[in-house]
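In: What shape does this take:
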Amino acid sequence: MNIDLAILNAQVFNTFTKKFEKKNVSIIGDKFYYITTDEFENLVAAEVVDAEGKYMVPGLMDIHMHIESSMTSPSIFSETALTYGVTTIVADAHEIANVFGMEGLEAFFDQPSVMDIFYAIPSSVPSTTPELETTGGYIGVEEVKQLLKHPKVIALGEAMNFNGIVNEPDSLIRQILREVQMNKPFMPLEGHIPRVSGLELAKFLYAGLTADHTHQSPESIYEKISSGMFLEFQKKSITSENMRVVVENNFYDYVAIITDDVMADDFLEGHLDANVRLAIACGMPAEQAIYCTTYTPARRMGFQDRGAIVTGFKADFLLLDDVEKLDIAAVYKNGQLVHEKGEDFRYPAEKPNFPEHFYQSIQCRPLTAEDLCIKVTASGKALVNVIQIAEVGTFTEHVQREVEVVDGYLDWENSGLSLIVVMERYGKTGNIAYGFVENALREKGAIATTWAHDHHNLMVMGTCAADMIISQNHILDIQGGYAVAQGGQVQATCPLPVGGIISDASIQELGAGLKEVRQAMNALGYRNSNEIMSFSTLSLPVSPVIKITDKGMMNVRSQKMIPLVEGEEN
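Out: Now for the predicted structure:
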């Protein structure tokens, strides 16, 4: 009998025993055929690979991630992530949906890719409500009905509107949940449940949400898993103390390792493979880390054809030189070699294709000096509400500070705080909202972006009015992206001309540009474990505790607006 590929003498990972066994593996077409410790006597292979000294594991699977976080297209993402052994992903494309709605999703669905890209229905577009943030797109019940019919859609993406889920039975997110549960009762429903426990956790579970990917602690891991929740560990949750809870309680079947968000510059260094190595370094046995990036994610998403090296499954696999280091020698997708160690990132055979108007989507007026003169009725000093950021993670705290008032205006440039401004960019309302941020910029300068989770309005933050104007105007010129200004000049820029959130440049060019932005932010004194994400989530009104949209600052839990100056209307 003829076979297409034979992998001989490999140490093959047995998913069900969690052990490596020396075996020979045959492949016909895109599936594993016969796997044995014996020699192939009646099988004639068109290609033979002697994998003596190498380890063979299933292709990695990332079931909770956002392609747009890497600021690139699905086709470019595919070519890059394959380099790191990722052969299947489930993408929640709520960023492009927030900008372009169904049209944005369809543009993603139509992108060709070598890896298998499945999608989760964006359940939170907008992340809260149109009354609290302005978006370009909207995903309601009718859109969900359409998406449920799409063959690439296999899950419901993270439900983020806490208040709508637990307190409002007729909210949009509750309507979407009911629609999915009625028509696709076995579809996985992904949650976004930071700092939630006790009765509030029970309310989430009761609504049908059975997974969480947010920042975990040892206590939250034990409570959530013992309550029946599946946990997905992104980088910031992969710590020694967290892995210890998983190991000591043998929780492997209830967790997966995922990425959620990988910035374009970090993408040059690794993807899901980097989180696997981190989990191993933090105490998870290598065999279990492989299990939690192959088989448990496959089961979570309901796949019946991948996640293990067994007869009849997709022939997606990696050959490793070292298991503990996850040192990838070769990557195979559907039985075909797609990457070997030492090869550079590939660009797709065809340049990603998007509608022309996707490249002209920033409908926002230039910022002026007058916009940054904040008049108040108070005299002497004014009490202002402030978003306080930390050096680790994206959670914030609500604090109050006093700012000097000079001639009826806030003297914010000398306050030690950064002024943050969010401008509606879709040409709908022209809203401008103001806030203050503490622990952001320590030097004079400014940062501007249209990559503002999740509404993606134009956001600019600075300690110098002139630099804020320069950075915002530059963003308009390049139709979206990041810009850092200092001393009256743009110091770094990363253009994202597709909807203001995506580039069709090579990952090398894109990553280099974002790295320059990150370095320029550091030069302004921005300190965080992920500066880009920290800044870009100041606008995410579902991440604790206080954030800002084009409607103003708001308390995330209560969804109540917070005035810039205490005692005065916004």
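In: drop to CA atoms for contacts and neighbour counts, all remaining ones
Out: Will do.
In: Strands of the stretch 1-150 of the chain, residue ranges please.
Out: With DSSP state E, counting those that start in this stretch as the criterion, the stretch 1-150 of the chain has strands at 2-14, 19-28, 31-36, 44-50, 55-58, 60-65, 86-92, 116-121.
In: ok now the longest one, how far from the chain's centre?
Out: This means strand 2-14. Counting by Cα atoms, centre = their mean, to the nearest Å, strand 2-14 is centred 35 Å from the centre of its parent chain.
In: for comparison, sequence B:
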Amino acid sequence: MGLRESIGVARGHREATLLLKNAQLVNVLSGEVYLTNVAIYQELVVGVGVDYLQAEQVIDLKGKMLLPGLIDGHVHIESSMVTIPEYARTVVPLGTTAIVIDPHEIANVRGLDGVSFMMSSSKGVPLGVYAMVPSCVPASPFETAGDTLMAYDLADFLLKRRVLGMGEIMNFPGVLNADEDLLGKLAMAHDMIIDGHAPGLTGKDLNAYIISGIMSDHECVNPLEALEKLRLGMHVMVREGSTARNLADLLPAITWANHHRCLFVTDDRHPSDLMDEGHINAIVKKAIALGLDPMIAVRMATINTARYFHLPRLGAIAPGFQADMIVIDSFNDFNVEYTIQRGHVVAQGGHPLFGSKKADTSRVVNTVSVGKLSPEKWDIHSEEPEKQKVKVIGVVPGQAWSHNVEATLPVVDGIVRLDPNQDIAKIAVVERHKATGNVGVGFVKGFGMKRGAIASTVAHDAHNIIVVGCSDADMQHAVERIVDQQGGLVAVRDGRVLDSLPLPIAGLMTEDSVPYVAKKLENLQRICQQQLDVTVLNPFMTMAFLALSVIPELKITDQGLVDVEKFELVPVIS
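Out: Coordinates of the predicted model:
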């Protein structure tokens, strides 16, 4: 594509490759919506105006709305449980034309080999895929990950094409305590984008966190928290994922004066939610329904994201911008009728116009290796004769954070027992990267489980095997099945596998389609409800975040219970 030819098309001396006529253009640069034509030459927008009338291909939009392609500014693809080619076949028809991935999930399993796999698998896919280099692998010193990425490991990767900067800095205590390696990572990325992760951080500590060069946060849960971060110069990523949904709570903080520093992200979105609700399109639609000005909503999904990540040719429809755009029927319904990426129609009527492709998975499979599991591994001992006070992880439905609660449980033969009558099950994390034999065991409240066990290798962020159950034998059987299938999800009752979803790619993903995975997850959830009496929604996703040792209050890893606010390991016995 030559500049000379593009100038010729813009001046009307050459024919455009694609013309979109009679479009109600949503101009995020001027804040207007007006009827016009848009001329595209190969991958670029070359002209906007009613004087452009001819092209090799002409699509008459008949007054439908033309918007810039939607951008997800922070997403962990691994949470969709599918590869990028399969992910694209679902989100591109929903209007997403670019994403910024933080592949720290797979990096915790396979290090930079995992990150390289994600980037290489995205080649040739009609979806712009940009990456932030994982900054915290492992996320904290309280877990055993499959790899450790030090500052010197990341230097060359930061120079790679499509890498925009440093991924979310989750270890905020490390920043505040001036951890040498972490400061080294921040220094390496000082002239790039550095994403944050600072739930509940405020006052002087927040100032100290920001001065290190961190520019954004996606962990705000209320307007006051978002406003404080905006006032101090941060960009606020408004998250609406599968587990954490903060859109409705944060909307009061967004105004005409500050919205340019706000953007939409999904962070983690499950296959069933992608199928049932959508992607960024669903967030824009919901924001408008909740009263956000439509122009602000569209900007937060397009130009704001592009500007934050220094992507000057994305996020708007104007001469010189990459021809990423979508056609919708209306702001209120927000049905995506066409998706155009790099000047080509790649989806129409909700269906992709491109196929899938297989990736080389040789360096990201066979990742589950567990040490010997004796029955005693599941025991929690007590010297009390009958009852014991213990710390319990309290599930908070719909959120990644948890409560630190206390309960009194029965003691039998010196072993603390779970109590389904108090809605208290047993929870454990089994190290699966290096066969260390580490098993962290504790108690959890809020699943409603009365029998059986569920287990998964999707356990943020080290992605060891996490298991919740009402029977030690079923918990062990569930873990053994996970090892046999080399990762994934499983539900067990009375020593029998009720159903499972193998995830052979790093224990996190499969090359199956999003609809297939969604159907399997739906069946697993139905089994949890009907045969295990689980009451919490999305039990596997809920369970996955109970191992995330950087989000308050009480979490569990293969090393034991973690009091996140104290940032230390604590005993189960109170």
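In: The strands of the stretch 1-150 of the first structure into a markdown table, with extra columns for mean neighbour count?
Out: Converted to a markdown table, those look like this (neighbours: other Cα atoms under 10 Å):
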| stretch | mean neighbour count |
| --- | --- |
| strand 2-14 | 21 |
| strand 19-28 | 20 |
| strand 31-36 | 19 |
| strand 44-50 | 14 |
| strand 55-58 | 28 |
| strand 60-65 | 27 |
| strand 86-92 | 26 |
| strand 116-121 | 23 |
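In: quick one, which of those is nearest to residue 265 of the first structure?
Out: Closest of these to residue 265 of the first structure is strand 60-65, at 16.3 Å (criterion: Cα to Cα).
In: Please name whichever of the strands of the stretch 1-150 of the first structure is nearest to residue 387 of the first structure.
Out: Between residue 387 of the first structure and the strands of the stretch 1-150 of the first structure, the shortest gap by Cα to Cα is with strand 60-65, which sits at 26.8 Å.
In: Count residues in the vicinity of residue 79 of the second structure, would you?
Out: Residue 79 of the second structure: 20 surrounding residues under other Cα atoms under 10 Å.
In: What does it correspond to in the first structure?
Out: Mapped onto the first structure by TM-score structural alignment, residue 79 of the second structure lines up with residue 69.
In: ok, now which ones touch its match?
Out: 261, 262, 263, 264 (Cα atoms under 8 Å, 6 or more residues apart in numbering).
In: ok, back up a step: make JSON lines out of the strands of the stretch 1-150 of the first structure and add distance to residue 254 of the first structure.
Out: Putting the strands of the stretch 1-150 of the first structure into JSON lines (distance: least, Cα to Cα, whole Å) gives the following:
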{"stretch": "strand 2-14", "distance to residue 254 of the first structure": "19"}
{"stretch": "strand 19-28", "distance to residue 254 of the first structure": "19"}
{"stretch": "strand 31-36", "distance to residue 254 of the first structure": "27"}
{"stretch": "strand 44-50", "distance to residue 254 of the first structure": "35"}
{"stretch": "strand 55-58", "distance to residue 254 of the first structure": "19"}
{"stretch": "strand 60-65", "distance to residue 254 of the first structure": "14"}
{"stretch": "strand 86-92", "distance to residue 254 of the first structure": "18"}
{"stretch": "strand 116-121", "distance to residue 254 of the first structure": "20"}
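In: These: which one's closest to residue 415 of the first structure?
Out: Closest of the strands of the stretch 1-150 of the first structure to residue 415 of the first structure is strand 60-65, at 38.4 Å (criterion: Cα to Cα).
In: mean shift between the closest one and the second structure?
Out: Here the mean offset of strand 60-65 of the first structure against the second structure after fitting is 0.8 Å, by mean Cα distance after the TM-score superposition for the first structure.
In: which strands and helices sit next to that strand?
Out: strand 86-92, helix 272-281, helix 295-301 (3 or more Cα pairs under 8 Å, 6 or more residues apart in numbering; DSSP states H and E).
In: Please identify the most buried of these.
Out: Across those, averaging neighbours per residue (mean count of other Cα atoms under 10 Å) puts strand 86-92 on top, at a mean of 26.
In: gap between residue 49 of the second structure and residue 210 of the second structure?
Out: Distance of residue 49 of the second structure to residue 210 of the second structure, given as Cα to Cα, to the nearest Å: 43 Å.
In: no wait, residue 55 of the second structure
Out: Applying Cα to Cα, the value for residue 55 of the second structure to residue 210 of the second structure is 49 Å.
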